[in-house]
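Student: Here is a sequence with its predicted model. Questions after.
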Amino acid sequence: MRKALALAALTAAPAVALALPAAGASAASAGNATVSILHGVPGLTVDVYANGQEVVGDFTPGTLTDPLSLPAGSYDLAVYPAGSDPASTQPAISADDVAVLAGANATVVAHLSAEGTPTLTPFVNDPGQLAAGQAGLTVRHVAAAPAVDVRAGGQPVLRGLTNPNEADVDVPAGTVSADVVLAGTDQVAIGPADLTLAEGVETVVYAWGSAADGNLALATQTVDADGSSPSGVAAGEAGTAGAGLPWWVAAAGAVALAGAAVPAVRRTQRARA
């Protein structure tokens, strides 16, 4: 199992001064962590705030920030429709006291739950070691959609993946044609799309969007096997399949996260293909 990063929504805590060094700065320095943010909520451009300061403006769906080197500590995160005044607008998504751990390399994803509710889920980027000639493929299900299987070259390599979980597999390095189908069927939900999987590199694929609205899409990032910062993000529509799930009405109100801890994201054991 790989490590998971717990996202806690607790009572208010003293604000932590926010410092954002240049993108890609090393998180190896004492007390720092590398954090990226993926916008996986369709149909809404947003501004992202941390501890009351705007850190990402005009953030469009399907895009990922450059890695940020942040001091370890506690952060209050809030996501607003772009151009909103935080003093008079309820956040679309919020979470207080998000723990940023020293040395961690994580991606925080704003996305829809399986039922269509906006939420935040953190994932740790911890690829581990890959054998010579092998590449890593991690799939993270962050879409308002049912369980899915992931196929490479028409053959299932990951089965029964549900939101907001992830699974991974080692495959020979090279280019593969991948698609996402409804679990146990041949009904294509996303794809096919050609993925170039580099030797010694973990390629992370996010399935995001809403099946009900027909806007399921993929976003990707890469992480070197030594755990260095994610890079090489690409995103776009890649085929759709309806599933009769509810759709989030943007900016309908704040998501109540207080009083409970968001469960840590679990990983399946790495498979060998």
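Tutor: Thanks, I have the structure now.

Student: drop to CA atoms for contacts and neighbour counts, all remaining ones
Tutor: Noted.

Student: now the strands for the stretch 151-273 of the chain?
Tutor: With DSSP state E, counting those that start in this stretch, the ranges of strands along the stretch 151-273 of the chain come out as 155-161, 166-172, 174-182, 188-197, 201-210, 217-224, 231-237, 260-262, 271-272.

Student: Pasting the second one now:
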Amino acid sequence: MKRTAVALTGGLALAVTVAGPALADNHESSVSVLHGVPGLTVDVYVNGEEAIPDFAPGTLTDPMTMAAGTYDIAVYPDGADPEADEPAISAEGLEVPGGANLTLVAHLAADGTPTLSAFANDTSQLEAGEARLTVRHAAAAPAVDVRAGGEAVIQALENPNEEVLDLSAGTVSADVVAAGTDTVVLGPADLTLTEGTNTIVYAWGSLDEDTLDLAVQTVDGLHGDPGGVPSGEAGLMGTSTAALWVLAAAGAGGVALAGRRLATNR
């Protein structure tokens, strides 16, 4: 399942096509925020008001209910004065639709520049015995090839990319190599996919700065509750398991998703 990303410049006027049925209240959305910029604790302001203080790298917030409307997002270094200091990352005119399940991610672009991306999480209902796996490449890292069973199933996967797969629940194994080589960059590793959930794995940080790591978000209730929201299970995973982010790419290509962009259905 692929999604395109709409590149935006200047103001961030966004619209979302939600993958799957909308939330029960079409006037509100569930919004989580992931901090994926290493080495920088921040304060997040929404419409000029501090919403998330002391936000540490690798942290994913619990879902927040936000009314449909337009928001200005500003990310400042922890303790900065919004009246005097410039934000590290900002997005003006972020349009949050009703009935969506979104994750905003502050992360590094491929060149290491801090940026902000917004993703629509797929909450469509799964068949019995199925699990959903979403991978989001939000790290400053080069292009890679993904291997399953030792065979390259995707080539030259770059930041920023996203892929969504509906799979049989169970354990999947894969590794990642530098594009066009057999040099293993991450893995191999196994990931257990639980029936009726969307496991969203984010690669974040910088390969050159040796800060590459993972954060994991879980959307549950996808059997009979397609409007399920992230359970709040998230955080850092050791680099020994960092290959997990590539598992969603097995058998499918990536779709660009970059700074100040919003994932929408193709």
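Tutor: Sure, I can see it. Because the structure is predicted, anything quoted here is derived from the model rather than measured.

Student: Quick test: name the residue nearest the centre of structure 1.
Tutor: Structure 1 has residue 109 as the residue nearest its centroid, 3.7 Å off, counting by Cα atoms, centre = their mean.

Student: The counterpart of that one in structure 2: what secondary structure?
Tutor: Using TM-score structural alignment, the partner of residue 109 of structure 1 in structure 2 is residue 105. Put simply, residue 105 of structure 2 is strand when judged by DSSP: H, G, I helix; E, B strand; the rest coil.

Student: ok, residue 105 of structure 2 touching residue 36?
Tutor: Yes - judged on Cα atoms under 8 Å, residue 105 of structure 2 makes contact with residue 36 at a distance of 6.7 Å.

Student: Who are the contact partners of residue 48 of structure 2?
Tutor: For residue 48 of structure 2, the contacting residues are 72, 74, by Cα atoms under 8 Å, 6 or more residues apart in numbering.

Student: how close does the alignment partner in structure 1 of it get to residue 199 of structure 1?
Tutor: Aligned against structure 1 by TM-score structural alignment, residue 48 of structure 2 finds its counterpart in residue 52. Per Cα to Cα, to the nearest Å, residue 52 of structure 1 is found 41 Å from residue 199 of structure 1.

Student: quick revisit: now the match of residue 109 of structure 1: how far from residue 172 of structure 2?
Tutor: Taken as Cα to Cα, the span from residue 105 of structure 2 to residue 172 of structure 2 is 26 Å.

Student: what do you get for residue 179 of structure 2?
Tutor: As judged by Cα to Cα, residue 179 of structure 2 and residue 172 of structure 2 stand 21 Å apart.

Student: what do you get for residue 53 of structure 2?
Tutor: Residue 53 of structure 2 is 37 Å from residue 172 of structure 2, by Cα to Cα.

Student: ok so residue 11 of structure 2 is a strand residue?
Tutor: No - Residue 11 of structure 2: not assigned to a strand; according to three-state DSSP it is coil.

Student: close enough to count as contact, it and residue 95?
Tutor: No - Residue 11 of structure 2 is not in contact with residue 95 according to Cα under 8 Å; the separation is 10.4 Å.

Student: more crowded one of these two?
Tutor: Neighbour count, other Cα atoms under 10 Å: between residue 11 of structure 2 and residue 95, residue 95 has more, with 16 against 13.

Student: Test my guess that that one contacts residue 28.
Tutor: No - checked against Cα under 8 Å, the pair residue 95 of structure 2 and residue 28 is beyond contact range at 11.9 Å.

Student: what do these two both touch?
Tutor: With Cα under 8 Å, 6+ apart as the test, residue 95 of structure 2 and residue 28 both reach residue 68.

Student: The closest residue to residue 103 of structure 2 other than its chain neighbours and residue 59 of structure 2: what is the separation?
Tutor: Once flanking residues are discounted, residue 103 of structure 2 sits nearest to residue 32: 4.7 Å by Cα to Cα, 6 or more residues apart in numbering. Using Cα to Cα, we find residue 32 of structure 2 at a distance of 10 Å from residue 59 of structure 2.

Student: The two: which is more packed in?
Tutor: Neighbours were counted for residue 32 of structure 2 and for residue 59 using other Cα under 10 Å; residue 32 has more, 22 against 16.

Student: Now check structure 1 for the residue matching the more buried one.
Tutor: Mapped onto structure 1 by TM-score structural alignment, residue 32 of structure 2 lines up with residue 36.

Student: quick revisit: dump the residue contacts of the residue nearest to residue 103 of structure 2.
Tutor: Going by Cα under 8 Å, 6+ apart, residue 32 of structure 2 touches 60-64, 102-104, 230.

Student: Which residue in structure 1 aligns with residue 200 of structure 2?
Tutor: Correspondence of residue 200 of structure 2 to structure 1, assessed by TM-score structural alignment: residue 204.

Student: Let me know the secondary structure of residue 34 of structure 2.
Tutor: Per three-state DSSP, residue 34 of structure 2 ends up strand.

Student: Could you check how many residues crowd around the closest residue in space to residue 180 of structure 2 that isn't next to it in sequence?
Tutor: Leaving aside its sequence neighbours, residue 180 of structure 2 sits nearest to residue 145 (Cα to Cα, 6+ apart; 6.9 Å). Counted with other Cα under 10 Å, the neighbours of residue 145 of structure 2 add up to 25.

Student: Could you check which helix or strand contains residue 145 of structure 2?
Tutor: Under the criterion of DSSP states H and E, residue 145 of structure 2 resides in strand 144-148.

Student: Tell me the helices and strands packed up against that strand.
Tutor: Judged by 3 or more Cα pairs under 8 Å, 6 or more residues apart in numbering; DSSP states H and E, strand 144-148 of structure 2 is in contact with strand 151-157, strand 170-178.

Student: Measure the mean distance from it to structure 1 post-superposition.
Tutor: Averaged over the aligned pairs, strand 144-148 of structure 2 sits 4.1 Å from structure 1 after superposition, using mean Cα distance after the TM-score superposition for structure 1.
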